[in-house]
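Undergrad: Only the shape, not the letters, is given here:
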């Protein structure tokens, strides 16, 4: 698979981070946004929300732009039942990290890994690589800053951790506004990570509401000339206009791939990328 020279050069400069999106967790067997919302609707049906409400929510759950709205509604309906479900669903001990992620974590050099996922798939890849990173969330801005300044490898679970604090996960736009507006330090750290490092996005999607939310809140740094970032994305329904806009609006260069054969090209990309770059010392 063709690996852009621009990406190789960016990696070899040394200021490099990895962003793990929802697609990686889905490849490990965890639910997509649509499936998660429908599972939560099933839970809401059990507490008798009524047929009309169920039909309405299931229709909205088919529309990516409505995912966060549906999540907000379900959070109010389910109350304390939602974090219990999130813990059970995303802290599934039978779920394993995909092989391409294991290689990426073990063989590349990076300063940090960021994810909007709630699960522990990334942590499992680190265990296999015998690396013990610091695991941090949006509630740990001082620790994130300390690790970043001291060049200690860390995982930033930007939207929370299903295992450590399921009640604190970010699953609606209101949740994210709350943490951004109440924690200027955290927002500043996010801006620092994206403005001083090249990032490789894996498992990202143009329809991922959490990624769009994250990029939206740090949009200003991209206008200020951040480093080039790169995103491996399925070419399904991907238009040239979208590719152009992500490059112009976020400095994210999209690398399209064919999703056939269960996204086999993702593993091919990772293997080829590892062969082309300087190896971890």
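TA: Yep, it's here. Remember, it's a predicted structure, so these values are computed and weren't measured experimentally. Numbering: from 1, shown residues only.

Undergrad: CA atoms for contacts and neighbours, from now on please.
TA: Noted.

Undergrad: Tell me how many other residues surround the closest residue to residue 250 other than its chain neighbours.
TA: Nearest residue to residue 250, sequence neighbours excluded (CA to CA, 6 or more residues apart in numbering): residue 222, at 5.1 Å. With neighbours defined by other CA atoms under 10 Å, the count for residue 222 comes to 20.

Undergrad: ranges for the strands of the stretch 151-281 of the chain?
TA: Ranges of strands within the stretch 151-281 of the chain are 154-157, 198-202, 229-234, 252-257, based on DSSP state E, counting those that start in this stretch.

Undergrad: of those strands, which approaches residue 188 most closely?
TA: Closest to residue 188 of the strands of the stretch 151-281 of the chain is strand 154-157 (CA to CA; 14.1 Å).

Undergrad: these two touch, right, residue 176 and residue 170?
TA: Yes. Assessed by CA atoms under 8 Å, residue 176 is found in contact with residue 170 at 6.0 Å.

Undergrad: Are there residues contacting both of those two? Which ones?
TA: Listed as contacting both residue 176 and residue 170 by CA atoms under 8 Å, 6 or more residues apart in numbering are residue 159.

Undergrad: try this one side by side with the last:
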């Protein structure tokens, strides 16, 4: 384990943003995976298995037929992408369910999987350190581990916005009408409406690619909100161009960093240059293994808290000296 030193400029930028309440942490799937949450492949596999044996939840008028399981078995073994497999599952649930049942049951698995089933570890070491730093959290994850860490570490009840649409609705004069302990789930969570739970090819397309006037309006508001903010990506692969494009990171007054693992090769400068020039994101290397990330985040939090203590000591000194 080789944890990198925290760059002084990075500490200063994060510290300034924290003081001006313009700091945002963007949390990706890697942070949840560190706690033992299953991969995307496992999620889709378990989703198919769930629906094989929960046909009765659909209150279907169709007689239970072996073709229900046959279709899901075929889907499991197919070469479709995971997002397309979710599309097929939603299609089948819609096809067999009573109209009044679909909305209630289509996310029944996700409500259990992302809300009630515990990961292998009951603590997220990355989030426990990160939540020591006041910020707004944006995530594409479906689970509630950011909220849990905020409750455990800060003993506050986080304010949760559970879809991109709701995020846009909360923006007033380009600012969010919510406290700093706000968690925004761009792709939904276990409590969102089915239409706002972004996990299938169709739902991704509807949100990011199709010229939906309402979605475009909300994304324009989100871009305006992010202007002048400092965004730090953690556990996020930076490969979802459709998400990055909607954030407007190329704005001159938006500052973006990404914490990344440093591989042992000579092309790290190429990676830095690409993301800086093409995506307007400054790469900060946290170490050589994923286990280094919580240690790096702890070092960052300690430095920021140390700056606070130094500021308080300086204020006290000035008071005592009557300056």
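TA: Arrived safely, thanks for sending. No experiment lies behind these values; they were computed from the predicted model shown.

Undergrad: ok, the residue nearest to the spatial centre of the second structure - contacts?
TA: Nearest residue to the geometric centre of the second structure (CA atoms, centre = their mean): residue 139, 1.8 Å. Residue 139 of the second structure makes contact with 26, 27, 28, 183, 184, 185, 186, 187, according to CA under 8 Å, 6+ apart.

Undergrad: Show me what it lines up with in the first structure.
TA: In the first structure, the residue paired with residue 139 of the second structure according to TM-score structural alignment is residue 115.

Undergrad: Name the residues of stretch 33-50 of the first structure that come out as buried.
TA: 33, 34, 36, 37, 38, 40, 41, 43, 44 (16 or more other CA atoms under 10 Å).

Undergrad: how about the helices in the stretch 151-300 of the second structure?
TA: 164-170, 201-204, 213-226, 241-247, 268-278, 292-320 (DSSP state H, counting those that start in this stretch).

Undergrad: Using a markdown table, lay out those together with distance to residue 7 of the second structure and mean neighbour count.
TA: Putting the helices of the stretch 151-300 of the second structure into a markdown table (distance: least, CA to CA, whole Å; neighbours: other CA atoms under 10 Å) gives the following:
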| stretch | distance to residue 7 of the second structure | mean neighbour count |
| --- | --- | --- |
| helix 164-170 | 32 | 19 |
| helix 201-204 | 36 | 17 |
| helix 213-226 | 23 | 17 |
| helix 241-247 | 24 | 14 |
| helix 268-278 | 14 | 13 |
| helix 292-320 | 9 | 16 |
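
Undergrad: I'd like to know which of the ones you listed lies nearest to residue 256 of the second structure.
TA: helix 268-278 (9.3 Å).

Undergrad: other SSEs contacting that closest one?
TA: Contacts defined by 3 or more CA pairs under 8 Å, 6 or more residues apart in numbering; DSSP states H and E place helix 268-278 of the second structure against strand 282-287.

Undergrad: hmm, 10 Å instead?
TA: If you count contacts as 3 or more CA pairs under 10 Å, 6 or more residues apart in numbering; DSSP states H and E, helix 268-278 of the second structure packs onto strand 255-261, strand 282-287.

Undergrad: Could you save the ones you listed as JSON lines and add columns showing mean neighbour count and distance to residue 146 of the second structure?
TA: Shown next, in JSON lines, are those (neighbours: other CA atoms under 10 Å; distance: least, CA to CA, whole Å):
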{"stretch": "strand 255-261", "mean neighbour count": "21", "distance to residue 146 of the second structure": "17"}
{"stretch": "strand 282-287", "mean neighbour count": "22", "distance to residue 146 of the second structure": "20"}
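
Undergrad: Quick one: closest of these to residue 36 of the second structure.
TA: strand 255-261 (18.8 Å).

Undergrad: quick check: the closest one aligns to which part of the first structure?
TA: Strand 255-261 of the second structure covers residues 228-234 of the first structure once aligned (TM-score structural alignment).

Undergrad: and that stretch, how far out from the chain's middle?
TA: Distance, stretch centre to chain centre, for stretch 228-234 of the first structure: 13 Å (CA atoms, centre = their mean, to the nearest Å).

Undergrad: about what we covered before: export the strands of the stretch 151-281 of the first structure to a markdown table and tack on distance to residue 12 of the first structure?
TA: Shown next, in a markdown table, are those (distance: least, CA to CA, whole Å):
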| stretch | distance to residue 12 of the first structure |
| --- | --- |
| strand 154-157 | 20 |
| strand 198-202 | 10 |
| strand 229-234 | 14 |
| strand 252-257 | 17 |
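
Undergrad: any idea how far the closest residue to residue 130 of the second structure other than its chain neighbours lies from residue 239 of the second structure?
TA: Excluding its sequence neighbours, the residue lying closest to residue 130 of the second structure (CA to CA, 6+ apart) is residue 297, at 6.2 Å. According to CA to CA, to the nearest Å, residue 297 of the second structure and residue 239 of the second structure sit 22 Å apart.

Undergrad: now swap in residue 199 of the second structure and tell me
TA: 16 Å.

Undergrad: how deep is residue 115 of the second structure tucked in, by neighbour count?
TA: 16.

Undergrad: residue in the first structure matching it?
TA: Matched to the first structure by TM-score structural alignment, residue 115 of the second structure sits across from residue 91.

Undergrad: quick one: that match and residue 122 touch, right?
TA: No. Counting by CA atoms under 10 Å, residue 91 of the first structure does not reach residue 122; the two are 12.0 Å apart.

Undergrad: ok, residue 126 of the second structure - how many residues close by?
TA: The tally of other residues near residue 126 of the second structure (other CA under 10 Å) stands at 24.

Undergrad: Buried residues in the strand or helix carrying residue 147 of the second structure, which are they?
TA: Using DSSP states H and E, residue 147 of the second structure maps to helix 145-149. With burial defined by 16+ other CA under 10 Å, the residues of helix 145-149 of the second structure counted as buried are 145, 146, 147, 148, 149.

Undergrad: which residues does the third one contact?
TA: Spelled out, it's residue 147 of the second structure. When contacts are counted by CA atoms under 10 Å, 6 or more residues apart in numbering, residue 147 of the second structure touches 127, 131, 137, 156, 157, 158, 159, 160, 181, 182, 183.

Undergrad: In PyMOL, select just the buried ones from those.
TA: Burial among the contacts of residue 147 of the second structure is assessed by 16+ other CA under 10 Å; the matching PyMOL selection reads:
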select buried, resi 127+131+137+158+160+181+182+183
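
Undergrad: from the contacts of residue 147 of the second structure, which is closest to residue 254 of the second structure?
TA: Distance to residue 254 of the second structure across these (CA to CA) is lowest for residue 137, with 16.1 Å.

Undergrad: and the gap between that closest one and residue 202 of the second structure?
TA: Taken as CA to CA, the span from residue 137 of the second structure to residue 202 of the second structure is 26 Å.
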